[in-house]
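Colleague: sequence first, predicted coordinates after that:
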Amino acid sequence: MGKTEVYSIGRVIVDLYANDIHVPLRKVTAFNKYLGGSAGNTAVGLARLGAEAGLISRVGDDEFGVFLADKLREEGVDTGMVKIDPQYPTGLAFAALFPPSDSNVLFYRKPCADAHVSLEDIDFDALKEARVLTVSCTVLSQSPGREATLAALEANHASGGLNVLDLDWRPMFWTGAEEARVYYRAALRMADVVLANEPELSFAGGSDEPAEAAGRLRSLGVEEVVAKRGGDGVLYYGEEEFRIPPASVEVLNTLGAGDGFGAAYTYGLLQGWPTRKRVAFAAAAGAIVVSRHSCSEAMPSRFEVEELMDSAQRV
């Protein structure tokens, strides 16, 4: 493994996804177990694409924590900043799937290990050597994770690295929207790139009109706003504005698609690709993820993404 060039900070949990499709959780009898959580998925996605990726998070001192740490290492993710929490358990998420567009997720994370990543867990010398930091913003929802994340953003920004924020807005993890906006705004002022689905962009940008919401985020210093809109494609707001249409796939599970998108977009940044190529590559990666059962296990290789892009161009 070479020098880590990109770190993800935030959630890493165990996903338990129903084997039965279109069955509510109360009636599900069997689940598949996967590594999950936005930051964990993103780190795996980056590693599968070929990036030297690391994760900054915590797991519980339990069997699920061992499972996550082992899985990260198997995927080639740097786990030097994945610490074992002595008090809190590994978080869990149970999901019932109702394709093509719906899912029901039940979280067990009050409290849980990854929310307690702390300043002491971060190797700031290693972080300064990286080129990109990606943040899944749920980590801002409570202390000490929020302070650790803001410090990491500040350190990466000061060392000339790019900060990529996946807004990951989940109201159930916050006491209220106004509290959330305070911490989101602090993070956004240090962000270079923002990735957001429709509700997230409306929340952070204070408008249901994508262009207006993106403009407000860019007024804070954000250079690029990439709006993920599912079947409506992707909207890009930066020095230019454009739309990329969606790739055509059969949808099985929309969970994790945004993480696959974010990993692929960040990979494009690391490669120095032109904007439109980054967006198209990320859209194709997200499409592959929605066609598969899991999140992390669904993350594609670069070959798979480029194959889908080539096949779409031939149609």
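Modeller: Perfect, thanks for sending it. Numbers count the residues shown, from 1 in each chain.

Colleague: when you work out contacts or count neighbours from here on, use the C-alpha atoms and nothing else.
Modeller: Fine.

Colleague: not counting sequence-adjacent ones, nearest residue to Ile244?
Modeller: In space, not counting the residues next to it along the chain, Ile244 is nearest to Val234; the distance is 5.1 Å by Cα to Cα, 6 or more residues apart in numbering.

Colleague: give the contact list for that neighbour.
Modeller: Val226, Ala227, Lys228, Arg243, Ile244, Pro245, Pro246, Val279, Ala283 (Cα atoms under 8 Å, 6 or more residues apart in numbering).

Colleague: check it against this one:
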Amino acid sequence: MFDLVSLGEILIDFTPSGTTKQGIPLFAQNPGGAPANVLAMNSKLGGSSAFLGKVGPDHFGAYLEHTLKCHGIDTSGLAVDEEIPTTLAFVHLDETGDRSFTFYRKPGADLQLTWTEVKKDLIDACKIFHFGSVSLTDDPCRTAALEAASYAKSHGKIVSFDPNYRPVLWKDPHSAHQWIAKGISLADILKVSEEEMLLMTNQSDPALGSQILLEQGPKAVFVTLGEHGSYYRSQSCHGLCPAARVNTIDTTGAGDAFMGAVLWQMRDLTLEEIAAMDLREIVSFANAAGTLTTTRSGAIPALPSLEEIQHFKNNQEMPL
């Protein structure tokens, strides 16, 4: 039995890594892709996990498979496209560490995953199934992701969804809204950023936006607010859990660390228990995971350990 199975993109994040003597920017090859990042956080905390996705027949694909295995993630559901290269993303950071992306994905191997290639036995063996909207931008992966989420839900699995909205990957916001809404309709656990909440609810207030999202079906909604922490809502509780002050270097993967930490804590819970419990302690732990991730470069390489998160929570939290 796997605590968590995730479907979606796995790719190379080329992240800023200084400059040459001539001042030419350098980029470091980092493993990335939100669903893979979430699994890596879950695994680093001690959870069992498996990945469903697709890479190309190249060095990058082999490197990503090796990375998953090194983190104890089952790769039996990782397919290889014999023609399309592994997807690449270049990360650009501003002076505060916030990032933007340039994708090399037209075509990219992650988009080529088909429903027939999805190993349903991995979904059968999981407690929680997780996916995101980057897989919903184009077919055949769009159909594979939605069919897999529907299959998981119909087989009694908890379904988790993170829109992980990247405007550059969508034809327009209307198309993104249409397909993200389908993802939300399947979700039991939902995480959104401020930007994603605004896109889906036309609300910038997390108290109002989270209520609208909860009414669309999820049992628990989390709104990540960057340096201000996270807002959480279920039928039984809601509130803001503040973040801590740190020296932010790179925000890549912070939301995925948050989500991985949330799902790890919920791995043995039922939907009824999730809906009825006080979520604040779960969010406090997840905030610490996400915050610590911003103090290092990259996504998977920056993920903190359980001991680091606990130490940070106990000794270094200073609410904004």
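Modeller: Ah, there it is. Keep in mind that what you see is a predicted model, and the values were worked out from it rather than measured.

Colleague: how near is the residue nearest to Ile244 of the first structure to Arg181 of the first structure?
Modeller: 24 Å (Cα to Cα, to the nearest Å).

Colleague: cool, Gly50 of the first structure as well?
Modeller: On the measure of Cα to Cα, Gly50 of the first structure and Arg181 of the first structure end up 34 Å apart.

Colleague: of these two, which one has the most company?
Modeller: Arg181 (16 against 13; other Cα atoms under 10 Å).

Colleague: quick one: what's aligned to the residue nearest to Ile244 of the first structure in the second structure?
Modeller: Aligned counterpart of Val234 of the first structure in the second structure: Ser230 (TM-score structural alignment).

Colleague: assign whichever residue in the second structure pairs up with Leu55 of the first structure to helix, strand or coil.
Modeller: Under the alignment by TM-score structural alignment, Leu55 of the first structure pairs with Phe51 in the second structure. Assigned with DSSP: H, G, I helix; E, B strand; the rest coil, Phe51 of the second structure falls in the strand class.

Colleague: for the closest residue to Phe51 of the second structure other than its chain neighbours, which residues are in contact?
Modeller: Excluding its sequence neighbours, the residue lying closest to Phe51 of the second structure (Cα to Cα, 6+ apart) is Ser6, at 5.2 Å. By Cα under 8 Å, 6+ apart, the contact set of Ser6 of the second structure is Pro35, Ala36, Val38, Leu39, Ser49, Ala50, Phe51, Leu52, Phe129, His130, Phe131.

Colleague: please, which helix or strand holds the residue of the second structure positioned farthest from its centre?
Modeller: For the second structure, the residue at maximal distance from the C-alpha centroid (Cα atoms, centre = their mean) is Gln22, at 36.3 Å. For Gln22 of the second structure, there is no host helix or strand (DSSP states H and E).

Colleague: ok, which stretches of the first structure are helices?
Modeller: 38-49, 63-74, 124-129, 145-158, 177-188, 198-205, 210-218, 257-271, 275-290, 302-314 (DSSP state H).

Colleague: hang on, the earlier thing: looking at the second structure, which of the contacts of Val234 of the first structure hold up?
Modeller: Comparing the contacts of Val234 of the first structure with the second structure on both residues aligned by TM-score structural alignment, their matches' Cα atoms under 8 Å, the contacts found in both are Val226, Ala227, Lys228, Arg243, Ile244, Pro245, Pro246, Val279, Ala283.

Colleague: the second one contacts Ser202, doesn't it?
Modeller: Read that as Ala227 of the first structure. No. If you go by Cα atoms under 8 Å, Ala227 of the first structure and Ser202 don't touch, sitting 10.3 Å apart.

Colleague: compare the two and say which is more crowded by neighbours.
Modeller: Ala227 (22 against 17).

Colleague: gap between the more buried one and Thr275 of the first structure?
Modeller: Taken as Cα to Cα, the span from Ala227 of the first structure to Thr275 of the first structure is 14 Å.

Colleague: all good on my end, thank you.
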